[in-house]
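K.L.:
model the structure of this input:
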Amino acid sequence: MSPDHPPGLDPDRLRGLLDRERPGLVRGPLTGRLIEGGRSNLTYTVSDGGSTWVVRRPPLGHVLATAHDMRREHRVISALHPTDVPVPRPLLLCEDEEVLGAPFYVMEFVEGTPYRTAEQLAPLGAERTRDAVLSLVDTLVGLHAVDPAAVGLADFGRPEGFLDRQLRRWGKQLDASRNRELAGIDELHATLGRRLPVSPAPSVVHGDYRLDNVLIGDGDRITAILDWEMSTLGDPLTDLGLLVMYSIPLELPGSPISTTATAAGHPAPAELVERYAARSGRDVSAVAWYTAFAWFKLAVILEGIHYRYTLGQTVGGGFDRIGDLVPVFIEHGLTTLQEG
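P.N.:
Now for the predicted structure:
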């Protein structure tokens, strides 16, 4: 296979579509490469030698790949692009599976770096790392300040009963991958259910908001929020709880879970919560519940990966250690609820 022709992307077919739909955009033959690091949907950069764009499509051979997923991602960034929320400019949505074998969309390429580990942040130094993480909070406040109806997203989700549905959804996910005893996970799930908080007014929720899902550009400012596949209308504090969870240092040598929380200068979780509360005006008194829910959700995701590993369905290295992490996440979830 040609290096200019990664799996799932046919540059010639893509160019033919772009020439028809956006004449004059592409000035020469396209080459493409897969961007590593995505969790599910595939991301490619494509270039004509002068300009660069980004293509997003579902995983190869994914039986549940529907136009719906790509349409949702394209819809949310299209709605947010005219606002102050930093997202790439969308260029084209293609739901014709004849072109690349699945629905996809094309957006502008945005300069910036996704920081996935404390080691990658180290060259920035403590002060710049602190500024980058605080800007992560400020950008989240900006996202949650967008009026969904004003940008055409009033029907983007079902906010009523959002937390209850989320909890049931992840409980079902857990049941689907149970093949060993996990001390405390049922207690964590049940306690979350008993203490369900009352949600504030709904907002656009990213669903996987953390440092390595944004690009940091010049001046350590956030140039784009990426990976909108989990986005919906719902409880904004679920985004905050996840951000807090990822900001708690985990001393797990050799862990395949990316964490930036141990980087010098990384603000403590309490400071992130206080900053969010001050800038958003929201009541964050139930943040312990949302953080514990994030620990539970990640425990379920990791257990699912471990389950597939035991069935021989994972590809690549590091999966043998995933199972050992699950009890750590359960313990953190229970402790967070007790302290909250």
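
K.L.:
please make it C-alpha for all contacts and neighbour counts, starting now.
P.N.:
Noted.

K.L.:
what about the most centrally placed residue in the chain, which SS state?
P.N.:
Among the residues of the chain, the one closest to the centroid is D208, at 3.2 Å (C-alpha atoms, centre = their mean). Recorded secondary structure, D208: coil (DSSP: H, G, I helix; E, B strand; the rest coil).

K.L.:
number of residues surrounding the closest residue to it other than its chain neighbours?
P.N.:
Excluding its sequence neighbours, the residue lying closest to D208 (C-alpha to C-alpha, 6 or more residues apart in numbering) is M230, at 6.7 Å. M230: 13 surrounding residues under other C-alpha atoms under 10 Å.

K.L.:
again with L167
P.N.:
By other C-alpha under 10 Å, the residues close to L167 number 19.

K.L.:
could you pull out the helices for the stretch 51-200 of the chain?
P.N.:
Listed in chain order, the helices of the stretch 51-200 of the chain (DSSP state H, counting those that start in this stretch) span 67-80, 97-100, 118-121, 125-145, 162-175, 185-194.

K.L.:
need those in JSON lines (columns: distance to R308).
P.N.:
Listed next are the helices of the stretch 51-200 of the chain as JSON lines, based on distance: least, C-alpha to C-alpha, whole Å:
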{"stretch": "helix 67-80", "distance to R308": "23"}
{"stretch": "helix 97-100", "distance to R308": "28"}
{"stretch": "helix 118-121", "distance to R308": "28"}
{"stretch": "helix 125-145", "distance to R308": "33"}
{"stretch": "helix 162-175", "distance to R308": "13"}
{"stretch": "helix 185-194", "distance to R308": "19"}
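
K.L.:
how about this one, so we can line them up?
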Amino acid sequence: MPQVLSINNEQLTAYLQDHVDGFKGPITLEKFAGGQSNPTFKVSAKSGVYVLRRQPSGKLLKSAHAVDREYRVLNALKDSDVPVAKVFHLCEDISVIGSMFYLMEYCDGAVYWSASLAEIDSNERRSAMYNEMNRVLAALHSVDVDGVGLSDYGKAGNYFERQLTRWTSQYRLTELKKISAMDQLSQWLEDNLPEDDGRVCLVHGDFRLDNMMFAKDKPQVIALLDWELSTLGHPYADLAYQCMQLRMPAGMGSIDGLKDIDRGSLGIPTEQEYVDLYCQRMGIERIENWGFYLAFSFFRLAAIAQGVAKRAAEGNASNEHANKVGAFVEPLAQMALQVVTQEK
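P.N.:
Down below sits the predicted model:
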């Protein structure tokens, strides 16, 4: 483990025993795979098993790695129809382990990294799992944000306009070299921004298969994970982001998409079937400007990948594969430009 991510177990144990009811040490820590943005650890203690998510050490971009926002939204959703892990404590004192962190329950389930669900031997089970993901997405977008205390969790106005400004800015701040496709894509998105239709809901920001924990014995999501990018925004952002990921080829970083795979042979719905099912659940007739939402999703993911690459170059990335992520920025932009052409 790199020194910038090291944790003093004794100091952490003493802090948690003072601030979390029933917590008892000693503890051992094990870092989970993934979690490039916010390092995540399994905490095995005398009192049970927990999960700790922390900000990375080093210089951080403003508004990035917002584990305090993660804690807030998880706590707000504890009694909702959205499956989330129970949170116990947020520590904003960086002297404890070197950065802000929060502690939550450990959910004993299964996380799947391949969108083809190759580990599942039943088409019926795969179909049910995709239906369950769709159900969770609709449940998330149906949350009464006023009722759960999240009415101020995001800004008012055109969500995609704000997001385009944000991710363009973050991309420029982390840019390691000029990439023509990213410049073209950024300009196209700016020129083709849809009018605001007034839809606002709680959005996850990174809604995808490997951010969901399923029960081991049935096609049920028991916890939606990694809420760092959640905010109030437009529901199509989450839907397009998930569909975008499924359009990607297998073996592209931690994301294993379905490009060139016959979905029907696996019991997995087509993109149109998945979108139609979501629209049915949400009472939406049809989605206009679908090409824009997909292209924006590619751009946003490319900007996120560029940020990971920048942190890796500075020695602050939390995942050993982070150095490779920068190579995906240009291919992602190229895929977005293909979407723009196809969806015209």
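
K.L.:
state the distance from the residue nearest to D208 of structure 1 to F162 of structure 1.
P.N.:
Using C-alpha to C-alpha, to the nearest Å, M230 of structure 1 is found at 14 Å from F162 of structure 1.

K.L.:
and what of V214 of structure 1?
P.N.:
Distance of V214 of structure 1 to F162 of structure 1, given as C-alpha to C-alpha: 25 Å.

K.L.:
just T262 of structure 1 next, same as before
P.N.:
The value you get for T262 of structure 1 to F162 of structure 1, if C-alpha to C-alpha is used, is 32 Å.

K.L.:
looking at these two, which is more packed in?
P.N.:
Legend: neighbour count by other C-alpha under 10 Å for T262 of structure 1 and F162, higher for T262 (18 against 15).

K.L.:
what residues are up against the more buried one?
P.N.:
A118, P249, L250 (C-alpha atoms under 8 Å, 6 or more residues apart in numbering).

K.L.:
coming back round to it: so what's the residue nearest to D208 of structure 1 up against?
P.N.:
M230 of structure 1 makes contact with H206, G207, D208, according to C-alpha under 8 Å, 6+ apart.

K.L.:
repeat the analysis, applying 10 Å as the threshold.
P.N.:
D69, R72, E73, V205, H206, G207, D208, Y209 (C-alpha atoms under 10 Å, 6 or more residues apart in numbering).

K.L.:
could you work out the most separated pair of the residues you listed?
P.N.:
Greatest spatial distance among the contacts of M230 of structure 1 (C-alpha to C-alpha): D69 and Y209, at 18.0 Å.

K.L.:
those two: which is more packed in?
P.N.:
The neighbour count for D69 of structure 1 versus Y209, taken as other C-alpha under 10 Å, is higher for Y209 (25 against 19).

K.L.:
circling back to that earlier point, so the residue nearest to the centre of structure 1 sits against P236, correct?
P.N.:
No. In this structure D208 of structure 1 lies outside contact range of P236 using C-alpha atoms under 10 Å: 11.7 Å.

K.L.:
can you map out the helices along the stretch 201-340 of structure 1?
P.N.:
237-246, 269-280, 287-310, 322-339.

K.L.:
circling back to that earlier point, for the residue nearest to D208 of structure 1, give its distance to V214 of structure 1.
P.N.:
Here the criterion is C-alpha to C-alpha. By it, M230 of structure 1 lies 14 Å from V214 of structure 1.

K.L.:
before we move on, what about A67 of structure 1?
P.N.:
24 Å.

K.L.:
which of those two has more neighbours?
P.N.:
A count of neighbours by other C-alpha under 10 Å puts V214 above the other of A67 of structure 1 and V214, at 24 against 18.

K.L.:
which position in structure 2 aligns with the more buried one?
P.N.:
With TM-score structural alignment as the criterion, V214 of structure 1 lines up with M212 in structure 2.

K.L.:
which residue packs closest to that match, ignoring adjacent ones?
P.N.:
Closest residue to M212 of structure 2 apart from its sequence neighbours, by C-alpha to C-alpha, 6+ apart: L224 at 4.6 Å.

K.L.:
coming back round to it: for the match of V214 of structure 1, which residues are in contact?
P.N.:
Neighbours of M212 of structure 2 in contact, by C-alpha under 10 Å, 6+ apart: 83-84, 109-113, 133, 136, 220-226.
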